[in-house]
Every structure is written in C-alpha cells, then in structure tokens.
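> please find the sequence and the predicted model below.
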Amino acid sequence: MLILHTSDWHIGRSFHGTGLLDAQREVLSQMAQTVRDRGVDLVLVAGDVYDRALPSADAVQVLDEALAELRKAGAQVVLTSGNHDSAVRLGFGGALMAASGVHVRTRAEQITDPVLAPDPDGGTVAVYGVPYLEPRHQGQQWEVEPHHTAVMQEAMDRVRADSAARAADHPEGLCTVVMAHLFAAGGEGSDSERDIGAEAGSPQGQVTGTAEPDGGHAPQVGGLGQVPLRVFEGIDYTALGHLHGRQRLSETVRYSGSPLPYSFSEHQHRKGGLLISTAGGTVTAVEEVDWSAGRRLAVLRGEVETLLTDPTLAWAEEAWCQITITDAIRPPLAYARLKERFPGLLNFILAPAGGPRRTAGTYAERLRRAEGDDLALCTGFVDHVRGRPATSGETELLRQALAAARQEQSA
C-alpha cells in the first residue's frame, strides 16, 4: 500500500497580507496528480486543514474541491483536526463523508476507531486519527494531568491497547499508523507556526516556555507544549502535523511539513509530503515527494545600489521578497526603488551595517544645544527619525515653514 502523509494545509491563510487561495488550489491539484501518478491508496492530512476556526466560504470551497479531486484520483482520505481547526465544523457530515471514502477524525472518542485498509501486498493498515487534544479540557475528561505530554500519553496508550486487540484478528500482519498534531521533542519550528490566539502573521515559531503543573517549564511552538518521542513507541509510523518544515525525528516519527511556505523563514524548505510504503503489516519505505506552487520566496540582504544592479538576482524579480538593506545611511526612496525592480517586495527591513546610527545626546540635551536655533532642532529631528540628514532642499523648506510660522505668530 502507498500512503501519502501531508499536513498543515492552512486553507485560507494569507502571506504578509497577500491571499494564497490560488496557490493552495494549485498545490492541492499537484497533490492529486501525485496520487494519480504514483497510485496512492490513502492520503493523510494531520491537522490544520483550515487556517481559522471560522473559515471563509472560499476556503471551504477549496477544501471541497480538493477532497473531490483526491477521491477522483483514486485515494481515500483521512483528516484530523489541528489547533487552528474547529473540530465541530470540520467534523460536520463525517459519517456521510466516510461512505464516500473521506474519513474525518475530530473527536477524542474516535481515537480507537481506526480506518482499516487491506494491503494489496498482504496485511492490513490501521490508521488511527488523533485530533488536536486541548490539554485542559481533555486532561479533565480523562483524569490525567492537563498538559500535552500526559494527554498524548493517555491517547497513545489507548491506541496501543486497541491495536494489540485488533492484531489477533489480523494474523497476516497489522501495520499501525498514527496521525497527530503536536510539537514533538526534537522538532524544529519556523516563524509560521502561530498560536490561534496570536495575530495573523506574528512570529510564533521560536521555542518558548510554558508552565507545567509540576512547576517546571516545557518548550512550546505555536502554543503547543513539547511531547517526548517515547510517547510514540511501538507505533509503525507516526504522521505528525503542526511544524511546517519536513523533518525526520526518528525512523518512525516524521513531519511532512506544510505544502506551501507560510513565512520567509521557510524560504529554503523543500515543500511536499512523504510517501509511506507498507507490506505484510510493516512499513517498508519512506520517500519524499516535492511540489511547487505559487511564487518562490527570496530573502535578500545588502546595500540598495547592489541589490538594484546585481544581475544574479534576476530570479527574485518574480518572487515574494523580504529585503533587508544594510546601508549605513538610509538611501532616499529605498523602498520605492526596490519595489520597482522587485514587485513582490512584501517585507522591507532596515538594518544598517554596524547597527543604528547614534545621535549625540538625548532630546533634552539637543534642545539645550539648539536653544534659539529652531532650524537646527528641526533638521536634527529629521536626521534622528529618518536615519539620514535633511537635504539642502528639505532644509530650505523647513526654514521657510519656520519663517511663515513666526510671521503668523507675530501677526
């Protein structure tokens, strides 16, 4: 059997204010083409199907089209909810969709209700869909500590017990696959894994800390506490979602990553999914598959004149760009000039070589030094806030404005 591991579609997400629905349609179509070309039997979507709990009508339509295309391509689909999804909304109609080959797992009680698929090469694959489990709620329901490790440990204990019971009915071999949406120990985050309570586009990929019930602190990425890999022992393959970079944490625990980049920190990622081959109740191979959709990402840094004239940067003229300029003094019209060459400029950063220019003294000291010289005070203010001294023309305009103000004041 061939299984395609994907996650973090984040349908409806924007990129620095730019909508991505067209790119998401394109990459999901490429996914369906992979299903057709490779003869994929099962497609797994390990959480964060949507970007928000209340997706737009257009986002819902994109998912509807994608699921229909995947089914038409010949694969059954298993979806679980992530921390960005509304479990209730994503799970609506799940019983009806199961009849058409789309299996949705959004409730804790469905953890021990695997999707069973006979392997053409012998054996059976049991896919256990573990939805995102909010620790405070689920910990209370299961009477375990209200943090991610304890809740996931309980979930996996239930999965292992169910799998062991089913194995007796499958003497030809039972391959146990688990889908989960979490931050696993050893995983590397990016700037695009954000807590659902965070502002859209705010960086949440860095590891932070959160208090645990025992008084310690567990690392977090995107609002999710770290879960140790030992929780997944005894599972043939664990298909994880939440981190947007494709990565191997162990031979049996992997992240597929998101199918599109959602922050400039992902500009060097290869985006796609993972193909898992099974036979006789075991995983026999794991293979990467790449997709490309939407614009490339360019992260450029340097002085403005170099960026504007470097011929090796021609490729970035068609990309979404983050540009950091390092000129010691901010050049005039820097953003506008760069935008003319790089129309996809979305993030403009000032980082002068050697650090920000320092102005002499505090405002109070400059006021005392400029006492009686209003023009010097005004030009000094321009220099301070803009990072570049006032030009002769700007100085003349300020002189005229001060003269007009004095005249009006004396009238």
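Structure's in. What do you need? Residues are numbered from 1 along each chain as shown.
> use CA for all of it now, contacts and neighbours both
Will do.
> who does the host helix or strand of Leu308 touch, helix- and strand-wise?
Here Leu308, judged by DSSP states H and E, is contained in helix 304-309. The helices and strands touching helix 304-309, judged by 3 or more Cα pairs under 8 Å, 6 or more residues apart in numbering; DSSP states H and E, are helix 334-341.
> same for the helix it packs on, what does it pack against?
helix 304-309, strand 345-350.
> what about 10 Å?
helix 304-309, strand 320-325, strand 345-350 (3 or more Cα pairs under 10 Å, 6 or more residues apart in numbering; DSSP states H and E).
> buried stuff in it?
334-335, 338-339, 341 (16 or more other Cα atoms under 10 Å).
> and the furthest pair within those?
Checked with Cα to Cα, the buried residues of helix 334-341 reach their widest spread between Ala334 and Arg341, with 11.3 Å between them.
> let's bring in a second one:
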Amino acid sequence: MRDVTLLGSTGSIGTQALDLLGPRRADYRVRGLAAGGSNTSLLAEQILDFSPEVVALARPSAVQDLQLALYAAAKQRGWAKGELKLPKILAGPDAITELAAGGTDLVLNAITGAAGLSATLAALDTKATLALANKESLVIGGRLVTEAAGPDQLVPVDSEHSALAQALRSGGHGEVDKLVLTASGGPFRGRTRAELAQVTPQQAMAHPTWDMGRVITINSASMVNKALEVLEAHLLFDVDLADIEVVVHPQSIVHSMVQFVDGSTIAQCSPPDMRLPIGLALSWPQRLPGASAPIDWSQAASWTFEPLDAETFTAVDLIRRCGAAGGTAPAVFNAANEVAVDAFCEGAIGFTDIVDTVERVVEDHLRPRGPRSSGPISDADVGSSLVGDPELDLASVLAADRWARRRATALTTKTGSESVGPGEEGTDLR
C-alpha cells in the first residue's frame, strides 16, 4: 500500500491522477488532497470518493464553502446523518506546504506556477518520492531543488520529461549526445511574428492537442512552456543547455528523444494522453498497467518534424540566457511571464507583448548595478539584482519573484501604451 498526497487535485493533472488511483485502491491510498479553493464542489466529491485524512485549501474563505459542498454532496448520495466524516482541513497561504510536509510515500505536486516551490521543498525534505508536474518550482528553485532531492526522489510528470527519463534508461549519462524536446507548435505554428500581434486570448486557448489550464495553454501558444521545459530538462538530467534541442512535432506522438554518442536516437511514443506519464510517476520505476491506450499500429499514420521558428518564438533563446545566468534569473522569467499572461488575457497587452515583457524584465534584472547608496534598501529594490547560484536561497528566489511581478505589472499597465517592446522605457521600480 502506497500513501499518496495530491497537491492541485481539482486541476487537469489532479483529476486524471485520481481517475488512475480510483480503480487501484488495493495499492494506493489517498492520504491528502490540496486545492486552491475555486472548485469546492469537485473537491467535495473527491473527498467523499477517497476519504483523505487531511485537506488543504490555499484560500481560507473557501473552508465554509467546502463544508457546505460536502454536506450537499453527501445528502445527494443518500448518506445517513453522521455517516460523513470530515477530514482535517488546513487553510491559508501555507496550508499546502504544511500538507506536503506531513509525511507520505509519494507527493504529486500539480500546482500551477511559482506557488508550488515551497511545497516542492517541503516534500523533498520528508524524503517522499516527489512526482513533479509543477515545472515552475524546479525552474525557479534551481539548485535549491536539485540539491534537496535524493537519488531517484524526483520523478517528472511532464510528458516530455517522462519520455526523456524513459529513453535515458537506454544508456549511461556519459553516452548522451543531446536531448531532443518535441513541441506540438501550438495553435500558431507557421505564423510570423507580425501575424501574431493581433491574436486574441480565445485563439491562444485553442490548443490543437492538449486540454490544459489557462496559464499552461497560453504558455504553449507562446512557446514559454517549451522554454521552461528546456531549463527543466537541464536541471533534471544534468545535460548542458547547448545540448538540448527543440523540434516541432504537430502530431504529439513522439514525446521526446535522446540522441546518443553512437548516432542512435531513442524516442518514447504514445498517443497524447497525460495518464501515461502520471501513471508512470505514481508507480516509478515500474509501469502502471493500463494507464493509457497504446498506439494503434494497424492504422496508417505520418509523423512530421520541423525546426523551431526561433525568430517568431523567442522564449526558448531567452530561457537559455536565463539558465546560463542561473541564480534568480529563471525566477524573474517565470514571474514576469505569469503577470504578462494575466495582462494578455485581460486585454491589457497583445500576444507578442507577453515575451517582450518577460525579456524587458529579465534585461533589467541582469543589468550590472553600481554600488548601492548607504541606508536601508527599499521594498521596491529588493530582488532587482541577480543573485547567483552560490548565494541562492529561498528568500532571494521569493524576493526576485516579487520584484519581477511588480516590474512586469508596471510595464503592462503603462498609461497610453499599446505594447511593451524590449527597447521601451517604462516606470523604473529599482
């Protein structure tokens, strides 16, 4: 019996993980569930289905909503009075991290965004296996995460990194020539930068392959998601950034490849179904029988590959620059992007302004600073300067995250500005 704690249970990854765990109760027990609190009706159904001991809510105001939803769902199921046993409920900004630190065999972190870092570090500290779907916590935490993880403790859930982990079983680390990350190309494959200037959030949300949440879907359209995956692969597998290539594969059947020094390339192939990498992470290093349907080889099919258009989709080159700088630079990239995605979805900036904003904030962060004047450092200044890998700690990552959000907010709310190009001047928060 393996105890599982699931962070982000009401999201896409979380619901699919529970779909896999439901028929396998003899092997897995759901000890804890965590969610933001925006879908208490679904969370209530999950609690009744799996009877977790502890539930964590990021929003304290959602506790009463959850309790009411639980009673309503139990009544609808015809449960008798007193049959419903409420789990222990944790609430507040630190509740999910507290749940992750509670001790279990496996923690699946499916939270979206930088908010997952503290929970990632807390789970690793307990020595639990961490199935990581929250790529942002690895990207912004960098060596804080990799150094906290023991051998085989960190298992990727992203389909691309799961594919790489499987293909890497075919050879030793010294035999790897390069990693090849595949990308579907998103809804705007083949378009020029000029053609992307006027696209709408609705168009950006129309991903041709995957059904994902808003941030990840927009990131896929801008190729920011693939940029984050490049850095994630570098950190997970200790392969140089220069030896990680991105190719566009619209069919999304080949999920990634490893090229070895003898010229051999090993690819992991399967239909685009996240249940396969989720199931593999839950059962790693074994495979979970029946996690997803295999390829139907009786049907004719064509798979195509093409190079990434780096002139139109500049995020991958920008993340390479951040990865080379290390330290707090990736945290600034990620935070600025999260703000810019929100601004785009709210109509404040255009689609191409998303990565332009990120680039401007990164440039500000990497710009050499002169000596500071004596006296206290203002709140607006904290986090503005790059902190390198040797000095990196959680406080500096969080400070850089806060500064980048303030800076990106200033750039995306400039009065009278229709776009935020990398060369524009804006309000300086340093």
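Noted; the coordinates are in hand. What you see is a predicted model; the values in this text were computed from it and never measured.
> overall similarity of the pair, as a TM-score.
Remark: TM-score between the superposed chains equals 0.30 [TM-score structural alignment, normalised by the length of the first structure]; 186 aligned residues with a Cα RMSD of 6.2 Å.
> output the buried residues of helix 334-341 of the first structure as CSV; include the columns distance to His384 of the first structure.
Formatted as CSV, the buried residues of helix 334-341 of the first structure follow (distance: Cα to Cα, whole Å):
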residue, distance to His384 of the first structure
Ala334, 17
Tyr335, 19
Leu338, 23
Lys339, 25
Arg341, 28
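> tell me which other helices or strands whichever helix or strand Asp58 of the first structure is part of touches.
Following DSSP H and E, one finds Asp58 of the first structure within helix 57-73. Packing partners of helix 57-73 of the first structure (3+ Cα pairs under 10 Å, 6+ apart): helix 21-38, strand 42-46, strand 76-80, strand 102-105.
> return the most buried member of these.
Comparing those by mean neighbour count (mean count of other Cα atoms under 10 Å), strand 42-46 ranks first with a mean of 28.
> give me the nearest residue to Leu90 of the second structure, chain neighbours excluded.
In space, and not counting its chain neighbours, Leu90 of the second structure is closest to Ala56: 4.5 Å by Cα to Cα, 6 or more residues apart in numbering.
> just checking, the one you found is part of a helix?
No - using DSSP: H, G, I helix; E, B strand; the rest coil, the assignment for Ala56 of the second structure is strand, not a helix.
> distance of it from Ala91 of the second structure?
To Ala91 of the second structure, Ala56 of the second structure is 6 Å away according to Cα to Cα, to the nearest Å.
> looking at those two, which is more packed in?
Ala56 (29 against 21; other Cα atoms under 10 Å).
> isn't the more buried one right up against Ala35?
Yes - using Cα atoms under 10 Å, Ala56 of the second structure is in contact with Ala35, at 6.5 Å.
> give me the common contacts of these two.
Taking Cα atoms under 10 Å, 6 or more residues apart in numbering as the criterion, Ala56 of the second structure and Ala35 both touch 7-8, 91, 95-96.
> ranges for the strands of the stretch 251-400 of the first structure?
Assigned by DSSP state E, counting those that start in this stretch, the stretch 251-400 of the first structure shows strands spanning 253-255, 272-279, 282-290, 297-302, 320-325, 345-350.
> now these in JSON lines, with mean neighbour count and distance to Leu79 of the first structure?
Below are the strands of the stretch 251-400 of the first structure laid out as JSON lines (neighbours: other Cα atoms under 10 Å; distance: least, Cα to Cα, whole Å):
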{"stretch": "strand 253-255", "mean neighbour count": "23", "distance to Leu79 of the first structure": "15"}
{"stretch": "strand 272-279", "mean neighbour count": "22", "distance to Leu79 of the first structure": "15"}
{"stretch": "strand 282-290", "mean neighbour count": "15", "distance to Leu79 of the first structure": "19"}
{"stretch": "strand 297-302", "mean neighbour count": "18", "distance to Leu79 of the first structure": "29"}
{"stretch": "strand 320-325", "mean neighbour count": "23", "distance to Leu79 of the first structure": "30"}
{"stretch": "strand 345-350", "mean neighbour count": "16", "distance to Leu79 of the first structure": "33"}
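> among the ones you listed, which is nearest Val221 of the first structure?
Nearest of the strands of the stretch 251-400 of the first structure to Val221 of the first structure, taken as Cα to Cα: strand 253-255 at 14.1 Å.
> what packs against the closest one?
Counting by 3+ Cα pairs under 10 Å, 6+ apart, strand 253-255 of the first structure packs on strand 2-6, strand 174-181, strand 183-184, strand 237-241, strand 247-248, strand 272-279.
> picking up where we left off before, what is the nearest of the buried residues of helix 334-341 of the first structure to Leu377 of the first structure?
Scanning the buried residues of helix 334-341 of the first structure for proximity to Leu377 of the first structure, where the rule is Cα to Cα, the winner is Ala334, at 25.1 Å.
> with adjacent residues omitted, what lies nearest to the closest one?
Val304 (6.8 Å).
> and the gap between the one you found and Thr324 of the first structure?
9 Å.
> shared neighbours of these two, which are they?
With contacts defined as Cα under 10 Å, 6+ apart, no residue is shared by Val304 of the first structure and Thr324.
> and the helices in the stretch 51-200 of the first structure, which stretches?
57-73, 87-91, 94-98, 135-142, 148-167 (DSSP state H, counting those that start in this stretch).
> for Arg29 of the second structure, pull up the helix or strand it's in.
Assigned by DSSP H and E, Arg29 of the second structure falls in strand 28-35.
> quick revisit: tally of neighbours for the residue nearest to Ala334 of the first structure?
20.
> what do you get for Glu408 of the first structure?
Neighbour tally, Glu408 of the first structure, other Cα under 10 Å: 9.
> just Lys88 of the second structure next, same as before
Look at Lys88 of the second structure: counted by other Cα under 10 Å, it has 11 neighbours.
> look up how far Ile96 of the second structure lies from it.
Distance from Lys88 of the second structure to Ile96 of the second structure, by Cα to Cα: 13 Å.
> which residues do the two both contact?
Joint contacts of Lys88 of the second structure and Ile96 (Cα under 10 Å, 6+ apart) are 32, 55-56.
> can I get these in TSV including distance to Ala74 of the second structure?
Output for these, formatted as TSV (distance: Cα to Cα, whole Å):
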residue	distance to Ala74 of the second structure
Gly32	19
Val55	17
Ala56	20
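> just these now: which is nearest Lys178 of the second structure?
Of those, the one sitting nearest to Lys178 of the second structure (Cα to Cα) turns out to be Gly32, at 38.4 Å.
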